[in-house]
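Undergrad: got a predicted model here, sequence first, then my questions.
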Amino acid sequence: MNPDENDTDPGLRSLKKQRTRQAIANTAISLFLARGFDQVSVAEIATAAEVSKPTLFRYFASKEELVLHRFADHLGEAGRVVRERAAGLTPLDALERHRLRGLADRDPSTGMTANPQAIAFLRLVYETPSLSAHLVDYLDADTRALTEALDPDGGMAARLLAAQYVAVRQVLARAVWTRLAAGQDAEEVGRIAAEETVTAFALLRDGAAARGF
């Protein structure tokens, strides 16, 4: 095969772009964790990643996105859980099972992780005002996706329940991270998190039942 043919292979080009994107993001996050988000410039990131600033911005629209793109993997997840739930499960039943499974599996999206770098990453997000502010965009997108899964017509009851669920999920995740960051035993944190999840869903379920969710 002519080596130049690889340049015209759409699959190879896509793979190269994914690797470049990941390399830029990994470089940025390493710098942010070492020095702080506000102390690192986009120019420094581009230099460290060995790309130009225009190239960096082709992959990431903003400095904040260099960090928050990691949340994109879970974007719309709540909506998918509701749409794909087993027969006989209410939406909240499915969401509760999903979160409890995530806690048991130590999925970082639940705040539950034994990885020191993951804990540091969440600290970066939670304790950097501009990142916390931009995270709201991801939460809004999740809320819209869950609303549509609950009610394709986007009724007010579905919108309110989706907003409540997303808010509760964030409160629960941050509580888990706060305990882990303070050095509490992971097994104990997991036990408390599971109990708090059950309590939170009981509160949500009381209001949702009257509306058929």
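TA: Nice, thanks for sending it over.
Undergrad: going forward, measure contacts between C-alpha atoms and count neighbours the same way
TA: Will do.
Undergrad: element containing the closest residue to residue 96 other than its chain neighbours?
TA: In this structure, residue 96 finds its nearest non-sequential neighbour in residue 201, 6.6 Å apart by Cα to Cα, 6 or more residues apart in numbering. For residue 201, the element it lies in under DSSP states H and E is helix 186-209.
Undergrad: picking up where we left off before, tally of neighbours for the residue nearest to residue 96?
TA: Residue 201 has 18 neighbours, counted by other Cα atoms under 10 Å.
Undergrad: next one: residue 37
TA: For residue 37, the neighbour count with other Cα under 10 Å is 22.
Undergrad: can you give me the strands in this protein?
TA: Here the chain has no strands by DSSP state E.
Undergrad: residues contacting the residue nearest in space to the middle of it?
TA: Nearest residue to the geometric centre of the chain (Cα atoms, centre = their mean): residue 71, 3.0 Å. Residues counted as contacts of residue 71 (Cα atoms under 8 Å, 6 or more residues apart in numbering) are 109, 138.
Undergrad: any idea how far it is from residue 33?
TA: According to Cα to Cα, to the nearest Å, residue 71 stands 17 Å off from residue 33.
Undergrad: what's the answer for residue 147, then?
TA: 35 Å.
Undergrad: more neighbours, the two?
TA: More crowded of residue 147 and residue 33, by other Cα under 10 Å: residue 147, with 25 against 15.
Undergrad: ok, second structure coming up, stack it against the first:
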Amino acid sequence: MSGLRERKKERTRQAISEAAVALFLERGFDQVSVADVAAAAEVSKPTLFSYFASKEDLVVHRFADHQEQSADVVRGRTGGEPVLEALRRDFLDGLARHDPVTGLNDHPQVLAFTALVYGTPSLAARVGAYTARAEQSLVKALREAPDLAPPHELTAQLLAAQVTATQRVLALHNWRRIRQDGRTADDLHAEAAAEAGRAFDLLARGYEDS
């Protein structure tokens, strides 16, 4: 019974979020009220806030799905795979499957959603909070990695910050080239993979010298 209840709650949460994003894309984030979203989703405002702490979270909660991704990659390595090679592999895998988190996705709804997020200051700031939590999760995973010489505390923090920033910059660069230059994800894939490879090469050389 509890599993059924959880699935129902997740469907309700998803329906509220989808209703919100549709309204925001149609009218603009600042032109839509929480009451508008509740009405569109056919729930009360108290019910809406029981699922989402803020208006911004109606949109950017999707970033929470990736909050532990890099940390999980570090923890899930096998065969002595170096940390940065594992993170490079994960990003390249994301490019190959056109994961929206890599920016290499040309679906109109994905492009519009990204434009909404980064074109709305309060949403972009909220994404920054998720990014900061992802960075701290990666710091913790680096500290705990049994195959690493215990990284100096500052080294772990610097590496996590650099990896997180690299992933963000690569993703936004890919998104802008698709949106502004009219490139397709398939057409851009080889270039995006090469650029990601160079970016992780730079990180690896810096880490080896630390």
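TA: Nice, thanks for sending it over. Computed from a predicted structure; not experimentally measured.
Undergrad: need the counterpart of residue 33 of the first structure in the second structure.
TA: In the second structure, the residue matched to residue 33 of the first structure (TM-score structural alignment) is residue 25.
Undergrad: what do you get for residue 43 of the first structure?
TA: Aligning on TM-score structural alignment places residue 43 of the first structure opposite residue 35 in the second structure.
Undergrad: now do the contacts for the closest residue in space to its match that isn't next to it in sequence.
TA: Distances taken as Cα to Cα, 6+ apart put residue 45 closest to residue 35 of the second structure, at 6.4 Å, once the chain neighbours are dropped. Residue 45 of the second structure makes contact with 34-35, 38, according to Cα under 8 Å, 6+ apart.
Undergrad: and what of residue 117 of the second structure?
TA: Counting by Cα under 8 Å, 6+ apart, residue 117 of the second structure touches 59-60, 123-124.
Undergrad: what about residue 135 of the second structure, neighbour count?
TA: Look at residue 135 of the second structure: counted by other Cα under 10 Å, it has 25 neighbours.
Undergrad: what about the helices in the second structure?
TA: For the second structure, applying DSSP state H gives helices covering 2-27, 34-41, 45-51, 57-60, 69-75, 83-96, 108-118, 121-144, 153-181, 185-208.
Undergrad: among those, which comes closest to residue 102 of the second structure?
TA: Smallest distance to residue 102 of the second structure across these (Cα to Cα): 4.5 Å, for helix 153-181.
Undergrad: packing partners for the closest one?
TA: Helices and strands touching helix 153-181 of the second structure, by 3 or more Cα pairs under 8 Å, 6 or more residues apart in numbering; DSSP states H and E, are helix 121-144, helix 185-208.
Undergrad: please compute how far that helix lies from its chain's middle.
TA: When C-alpha coordinates are averaged (Cα atoms, centre = their mean, to the nearest Å), helix 153-181 of the second structure and its chain have centres 11 Å apart.
Undergrad: again, but for stretch 152-170 of the second structure
TA: Computed by Cα atoms, centre = their mean, the chain-centroid distance of stretch 152-170 of the second structure equals 15 Å.
Undergrad: what do you get for stretch 110-123 of the second structure?
TA: 13 Å.
Undergrad: residue 159 of the second structure pairs with which position in the first structure?
TA: Superposed on the first structure with TM-score structural alignment, residue 159 of the second structure falls opposite residue 161.
Undergrad: tell me the counterpart of residue 96 of the second structure in the first structure.
TA: By TM-score structural alignment, residue 96 of the second structure lines up with residue 104.
Undergrad: can you give me the neighbour number for that match?
TA: Neighbour tally, residue 104 of the first structure, other Cα under 10 Å: 17.
Undergrad: how close does residue 106 of the first structure get to residue 58 of the first structure?
TA: Taking Cα to Cα, one finds residue 106 of the first structure at 33 Å from residue 58 of the first structure.
Undergrad: neighbour-wise, which of these two wins?
TA: Per other Cα under 10 Å, whichever of residue 106 of the first structure and residue 58 has more neighbours is residue 106, with 17 against 11.
Undergrad: is it true that the more buried one touches residue 112?
TA: Yes - between residue 106 of the first structure and residue 112 there is a contact under Cα atoms under 8 Å: 4.9 Å.
Undergrad: so what's the residue count around the nearest residue in space to residue 45 of the first structure that is not next to it in sequence?
TA: Ranked by Cα to Cα, 6+ apart and with sequence neighbours excluded, the top spatial neighbour of residue 45 of the first structure is residue 28, at 5.6 Å. Neighbour count of residue 28 of the first structure, defined by other Cα under 10 Å: 24.
Undergrad: list the contacts for residue 28 of the first structure?
TA: By Cα under 8 Å, 6+ apart, the contact list for residue 28 of the first structure reads 45, 66-67.
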